[in-house]
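Engineer: Structure, please.
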Amino acid sequence: MRAALSDPAHALAPGCVASTFAQGQPVGLVAQGYADLADQRPLDGDSLFYAASVSKQFTALAAATLIAQGKLALDDDVRQYLPELPVYDAPITVGMLMHHTSGIRDSLGLLRMAGVSDVGTASKDDALDLLFRQQHTQFTPGTRYSYSNGGYLLLAEIVERVVGEAFADYARRAIFAPLGMERSFFLNDNSPAAGTFAHGYVPEGDGFALRDSFPRFSGSGGLMLSMNDLARYEYDIEQGHRVWTPEVTQIMLAPGRYTDGSLIDDGGGLAYGGGLHLGEKGGQAVVVHTGSAEAFKHAYLRLPDQHSAFAVLCNRGDWKATDRLKAVMAASDVRYPGMPLSSPEGLFHSSELNAYFRLTPSDDGIAVEVTSPFIAAPVVQHYEADDDGGFHHETMSITPTDNPDRLRLKRGTTAELTLTRVNQEAAQ
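Structural biologist: Below is the predicted model of the structure:
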C-alpha cells in the first residue's frame, strides 16, 4: 500500500494518509510524506487535513440529527429559517439543499466571480451575502441535480439557526464529542492553529509551494479531519450507532428524489443522499465522496455489503485522490467498484474507419495502437480504466460488450462504432 502513496522523484514531499477498514475497525494505515515541509513534520494518523467536500456528509449528519429529533424536516421551506432569501419560482426545501436539487448557485463560484481569487480570505458572511443577493436559481427547484457548495453553506446556516449556537459548536457537541473525534473540528471564520495541521502544497519548480487557500467557513467544506478520527466515525457507522442511529442512517442513505418522484442522477451513475453519492457500481452497493481544494485531494469509499471502507487524505494538489484510492484498494486485493473485470487485448478492426486497433493491457488500462491509411505511421494511445466498466482516452472510450470479440468505440456524442476481433493475417 505504501507504494501507492510514494513519490520517488522527491525526497521531501507532501503526500497522503491512507486507511482500510473492516467492520468499522482500521485494518491498515499508511502515512507517506510530510505535513510541513519547512519543519519536516511527517504525516501520521493524527494529522489534520482540510477535508474539503468530504465535509458535506458531516454537515448533512448535523442536519440529520435535528431531523431525527423532530426539530427540522426535509420538507421544510428553507425561507422558514432563511427569510433573507428571495421568493423563487418554487419553494426550496431542506431536502433540496441536502440533495443538490435546489438550484442554489455555488457560493465559491460566486466569490470567484466577484473577484476573490483566494476564497480562504472570504468570510461566511461574505458568502452568505452573495447567496442572499441571487434573485434567481439556476433552474426550477427540485427539477434537476447540480452540485452546489452554496446549498450546503445554507444547510449549515439552517442548523445554526435551529440550535441557536455556532454550527461548529453544535457539530462538536452532537457529532465529534460522542464519537471521540477529539482532534477534528469545523472552522468558524478562523484559521487552524499553526503547527496543528497538514499544510497544502502544489508543485513549483523542482519542489512544492505552500497553498493553504481553503475557505475558513463551514458547511460545504470547513472540516479539519484526521484519519484516526475518521476511523472513529467509521466505527459508529458499522457498530457504535451513537450518532448514526437507525433513524439518522435512513436520512443519510436514502437517495434523494426530484419533485416528480424520480431518483436523482448525479451524472456518474449514482444518486445522492446526505452528503454522499450512493447506489450501485458494477453490481456492488457503494457509498462514496471525494474532496478537492487547490492543494488537498481526498477520497472516501464504503462498500456496505462487504462492511468495508477505504480512505485517502492527501495534502498535495497535483495528485488525483481517486487514483490513489484505487491503488490502495488494489494493494488490498479489492477491485474498485465498476472497474473492468479484465482488459481486452488482441487485434480489432473497424470497417467504418478502415482502421486496425491493437490492444495491449497495461498497469492501469490498455495501450491501443491505431493503424489506418490516413496516418503515415501507427499511433499509440493510452486508455485508462474507469469505474463505468470501460477505458477512456481524452474524449474517446472503449467499452467491452457481452461478446469478447466485439468492443464499442465512442467519441463523445459524435459517433459510436463497433470494433471486431480479427487475426494477425487480416491486418497484413
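Engineer: rest of the way, CA atoms for contacts and neighbours
Structural biologist: OK.
Engineer: And the contacts of the strand ranked longest in the chain?
Structural biologist: Counting by DSSP state E, the longest strand found in the chain is strand 284-293. Residues outside strand 284-293 that contact it (Cα atoms under 8 Å, 6 or more residues apart in numbering): 51-55, 213-214, 275-280, 297-305, 317, 321-322, 337-338.
Engineer: and with 7 Å instead?
Structural biologist: Under the contact criterion Cα atoms under 7 Å, 6 or more residues apart in numbering, strand 284-293 has outside partners 51-54, 214, 276-280, 297-305, 337.
Engineer: what's the answer for stretch 112-121, then?
Structural biologist: Outside stretch 112-121, the residues that reach it (Cα under 7 Å, 6+ apart) are Leu108, Leu111, Ser213, Phe214, Pro215, Arg216.
Engineer: And stretch 167-179, by the same measure?
Structural biologist: Contacts of stretch 167-179 (Cα under 7 Å, 6+ apart): 62, 156, 159-160, 182, 185-188, 232-233, 242-243.
Engineer: a markdown table for the residues you listed, including distance to Pro86, neighbour count and secondary structure?
Structural biologist: Below are the contacts of stretch 167-179 laid out as a markdown table (distance: Cα to Cα, whole Å; neighbours: other Cα atoms under 10 Å; DSSP: H, G, I helix; E, B strand; the rest coil):
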| residue | distance to Pro86 | neighbour count | secondary structure |
| --- | --- | --- | --- |
| Ala62 | 25 | 25 | helix |
| Ala156 | 18 | 24 | helix |
| Val159 | 20 | 26 | helix |
| Glu160 | 20 | 20 | helix |
| Glu182 | 39 | 16 | coil |
| Phe185 | 32 | 22 | strand |
| Phe186 | 28 | 28 | strand |
| Leu187 | 28 | 21 | coil |
| Asn188 | 26 | 19 | coil |
| Arg232 | 40 | 20 | helix |
| Tyr233 | 37 | 24 | helix |
| Arg242 | 38 | 15 | coil |
| Val243 | 34 | 21 | coil |
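Engineer: now the helices for the stretch 51-200 of the chain?
Structural biologist: Counting by DSSP state H, counting those that start in this stretch, the segments of the stretch 51-200 of the chain that form helices are 56-68, 94-99, 107-113, 124-133, 149-163, 167-171, 177-179.
Engineer: nearest to Phe208, of these?
Structural biologist: Phe208 lies closest to helix 107-113 among those, at 24.3 Å (Cα to Cα).
Engineer: okay, now Leu263: neighbour count?
Structural biologist: Neighbour count for Leu263, taken as other Cα atoms under 10 Å: 14.
Engineer: typo on my end, it should be Tyr170
Structural biologist: Close neighbours of Tyr170, defined as other Cα under 10 Å, add up to 17.
Engineer: want to put them side by side, so please do this one too:
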Amino acid sequence: MYRIILLFLISFLLFMPLDAQKDMNSILSEKYASLTAEHLPGFYLGIIKYGNPIYSKAFGMANLEHFVPFSGRTVSDLGSVGKQLTVMGILQLKEEGKLNLDDEIHLHLSKLPALNEKVTIKHLIHHTSGIPDVYALHSLKGFRYGDHISQSDAYRFLEARPVVDFTPGSRYRYSNTGFMLLAEIIKEVSGRSFEAYLKEMVFSPLDMNQTFIMDVPGEIFTYMADSYVASSQGNYTKRYDNSTLQGGGGIYASGYDVLKWIDNFRTKKVGNEDSFQFMLTNAKLSTGETIDYAGGINVDQYRGIERYHHNGSSAGARTRLVFYPKHQLGFIVKSNTPSVGYSQFTEIENLIIDQYLNDFASKQKSNDNPEERLINNSVTPSADVYTGKYYNEAIDLTIHANIENGELQLSNFYYPLSSLQYQGDDKFSDNRNSAIFFKGKDDEIKGMIIETPRASGIEFLKRNE
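Structural biologist: The predicted structure is shown next:
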C-alpha cells in the first residue's frame, strides 16, 4: 500500500508542470483556505492525464469527531457515479455471452411481476424504460431522506404498480429503479452477489482494492468518511443514507481508486471495444431524438470539449467524475458535505480546463444554477374546488390537498409534500412537480395526476366524505 502511494506521489510530481501545479495549489488553497480548519468537512481532487496522476490534494476533514483529514485514500459513497460501474458489469456478462442488451428483462428476472410493456436491458441502462423511480414513490409515501430502502422494497412497488409510465424507448426519465434491476440481473445471471461479481470482473483487474458496495445498512469500510450537512446555525450534523439499493448507487471508493477507473477509459483493461462503443454512445429515442445519456454516463461537450461525466449524491456526500477523451485527461472530485457541492465542482472544472485545456476551450462557462422561471398567475384558485383527500389504491396512499394563500398544499399523513402555484386549467406546478386535476361528466373534480421529475402519471381519485 505505502509503495503504491509513494509511486503515485512521485508520478504526479514528475508529470505535472511546476507552474500549473503551483497555480492549482495557490488558487484552490486560497479559495478553500477555510477548510484547513479541523472543524469543517472537506473534499478530494485528483487529476489524471495519459495515465499519470498530475494533481492530488485534499482539503478539510473526513471525520470531525476524531480530526481525521480528508485524503486520496478516503472512502466515500460515489452516489450515481457508480452507475457506470454497474453498466460495465452488465457489459462483462454480454462479453461472456450470457445476455444481450436487447433481451427483455423478464428473461433474467424470474421474480419480476409482469409489466404492461416490453422493457429491455438497454432501456434500463439508458433511463428510457418508463419505470418510475423508487425514491420518488417513497417520498410520496411519506418516507424521509435517510429512511431504509432495500431491493425488496423496489420490487414491492413494481408488484403494486406493474405499469410503465410511457412506451419504453420513447422518452428519457432518470430511474434508480431501473439500475436496481440491472444489479438484480447481474446477480441472477452470474449466480453471485452484485458485489462479488463487480469485484472479480471490474474492481480487482483495475487494482481498485479500496472500493466496496454497501449491502448492509451502516456497513463500515476502512478509511471511510462520515458525511455532514450544515445547520442554519452554521454547525455540522451527520447525515446518513440507510438505503441499500444496489446498482444505482451504494458504491464506496477512494479517490485513488476512482482515478484508476477513469484511466480505464484510456487503457480499456476492463471492457472490450464493443463494450466501450456502446457505453460511450448517446442513446437514441424511438422518436429519433438523441439524448446526452449513454451507458451509465453522460456524453456531451462543454466549452467546446467532448467529455464523459456524471454526478453523484448520497446523504451528505457529493461526487463528480469527468473525462475528456481527446486529451486523455480526467478528474474526480468528491466531498462529504453539500457545502462543497455541484456549484463548487463546476468552478473546479472550469479551473482545470483553464489550466490544462485552455488552448482547446471556448471561454463560455455554464451556470449550473440558473434562476428558476418565476411563475406569476394572477388567478386565485378556489379552495372549495380542489380541497380534499385523494387516494391511489396501487401504492395505498392518501394525499391531502388544501389551498392556502392561493397555493396548492399537498401532504400525506406524515408531512407536507409540495407547495404548488396555480397555472390555470386545473394545473398546479413548482417547475419540478405538478398536480393536474381532472373532472367527470358532471364537471366536478374527480381526481388528480401527480407528475415529478422521476415519476409521472400517478393517478389519485378524490374521496367523497
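Engineer: TM-score of the superposition?
Structural biologist: Between these two chains, after superposing, the TM-score reads 0.74 (TM-score structural alignment, normalised by the length of structure 1); 346 aligned residues with a Cα RMSD of 2.7 Å.
Engineer: picking that back up, so how much does the helix or strand following the longest strand of structure 1 differ from structure 2 once superposed?
Structural biologist: Later in the chain than strand 284-293 of structure 1, the nearest helix or strand by DSSP states H and E is strand 296-303. Superposing on structure 2 and averaging over aligned pairs (mean Cα distance after the TM-score superposition for structure 1), strand 296-303 of structure 1 comes out at 1.0 Å.
Engineer: Where in structure 2 does strand 296-303 of structure 1 align, residue-wise?
Structural biologist: Mapping strand 296-303 of structure 1 onto structure 2 (TM-score structural alignment) gives residues 317-324.
Engineer: Now the residue nearest the centre of structure 1. Nearest residue, chain neighbours left out?
Structural biologist: By Cα atoms, centre = their mean, structure 1 has its centre lying nearest to Thr290, at 1.7 Å. Computed as Cα to Cα, 6 or more residues apart in numbering, the closest residue to Thr290 of structure 1 that is not its neighbour in sequence is Ala299, at 4.2 Å.
Engineer: Now that that neighbour has come up, it's in contact with Ala311, right?
Structural biologist: Yes - if you go by Cα atoms under 7 Å, Ala299 of structure 1 and Ala311 touch, sitting 5.7 Å apart.
Engineer: And the strands in the stretch 201-350 of structure 1, which stretches?
Structural biologist: Here the stretch 201-350 of structure 1 has its strands, by DSSP state E, counting those that start in this stretch, at 201-204, 207-210, 223-225, 271-272, 277-281, 284-293, 296-303, 308-314, 346-350.
Engineer: What angle do strand 308-314 and the longest strand of structure 1 make with each other?
Structural biologist: Angle, strand 284-293 of structure 1 to strand 308-314, by axes from the mean of the first three to the mean of the last three Cα atoms, to 10 degrees: 10 degrees.
Engineer: What are the buried residues along strand 284-293 of structure 1?
Structural biologist: For strand 284-293 of structure 1, a neighbour-count test (16 or more other Cα atoms under 10 Å) marks Val286, Val287, Val288, His289, Thr290, Gly291, Ser292, Ala293 as buried.
Engineer: how about Arg112 of structure 1, what's its partner in structure 2?
Structural biologist: So, by TM-score structural alignment, Arg112 of structure 1 is matched to Ser139.
Engineer: what's the answer for His136 of structure 1, then?
Structural biologist: Correspondence of His136 of structure 1 to structure 2, assessed by TM-score structural alignment: Val163.
Engineer: Glu347 of structure 2: neighbour count?
Structural biologist: For Glu347 of structure 2, the neighbour count with other Cα under 10 Å is 14.
Engineer: hang on, the earlier thing: what's the distance between the match of Arg112 of structure 1 and Ile149 of structure 2?
Structural biologist: 11 Å (Cα to Cα, to the nearest Å).
Engineer: Between these two, which is the more surrounded one?
Structural biologist: Taking neighbours as other Cα under 10 Å, Ser139 of structure 2 and Ile149 compare with Ile149 leading, 19 against 13.
Engineer: Name the nearest residue to the more buried one, ignoring sequence neighbours.
Structural biologist: Ser243 (4.5 Å).
Engineer: I figured that neighbour was touching Ser150, is that so?
Structural biologist: Yes - with contact defined as Cα under 7 Å, Ser243 of structure 2 reaches Ser150; the gap is 6.1 Å.
Engineer: The two: which has the busier surroundings?
Structural biologist: For Ser243 of structure 2 versus Ser150, the count of surrounding residues by other Cα under 10 Å is larger for Ser243: 23 against 17.
Engineer: quick one: what's aligned to that one in structure 1?
Structural biologist: By TM-score structural alignment, Ser243 of structure 2 lines up with Pro215 in structure 1.
Engineer: give the contact list for its match.
Structural biologist: Pro215 of structure 1 touches Val119, Gly120, Ala122, Gly222, counting by Cα under 7 Å, 6+ apart.
Engineer: Likewise for Tyr236 of structure 2?
Structural biologist: The contact partners of Tyr236 of structure 2, by Cα under 7 Å, 6+ apart, come to Tyr228, Val229, Ala230.
Engineer: and those as TSV, adding distance to Asp102 of structure 2 and neighbour count?
Structural biologist: Below are the contacts of Tyr236 of structure 2 laid out as TSV (distance: Cα to Cα, whole Å; neighbours: other Cα atoms under 10 Å):
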residue	distance to Asp102 of structure 2	neighbour count
Tyr228	41	26
Val229	42	19
Ala230	45	17
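Engineer: for these, which one is nearest Arg171 of structure 2?
Structural biologist: Val229 (34.5 Å).
Engineer: Of all the helices of the stretch 51-200 of structure 1, which one is nearest Gly365 of structure 1?
Structural biologist: Checking the helices of the stretch 51-200 of structure 1 against Gly365 of structure 1 by Cα to Cα gives helix 56-68 as the closest, at 31.6 Å.
Engineer: mean deviation (superposed) between the closest one and structure 2, please.
Structural biologist: Helix 56-68 of structure 1, aligned to structure 2 and superposed, deviates on average by 0.8 Å (mean Cα distance after the TM-score superposition for structure 1).
Engineer: which residues are in contact with that helix?
Structural biologist: Contacts of helix 56-68 of structure 1 (Cα under 7 Å, 6+ apart): 72-73, 98, 156, 159, 171, 219-221, 247-248, 251-252, 274-276.
Engineer: for stretch 62-79 of structure 2, same thing?
Structural biologist: Contacts to stretch 62-79 of structure 2, defined as Cα under 7 Å, 6+ apart, come from residues 38-44, 58-61, 223-226, 249-256, 312-314, 317, 319.
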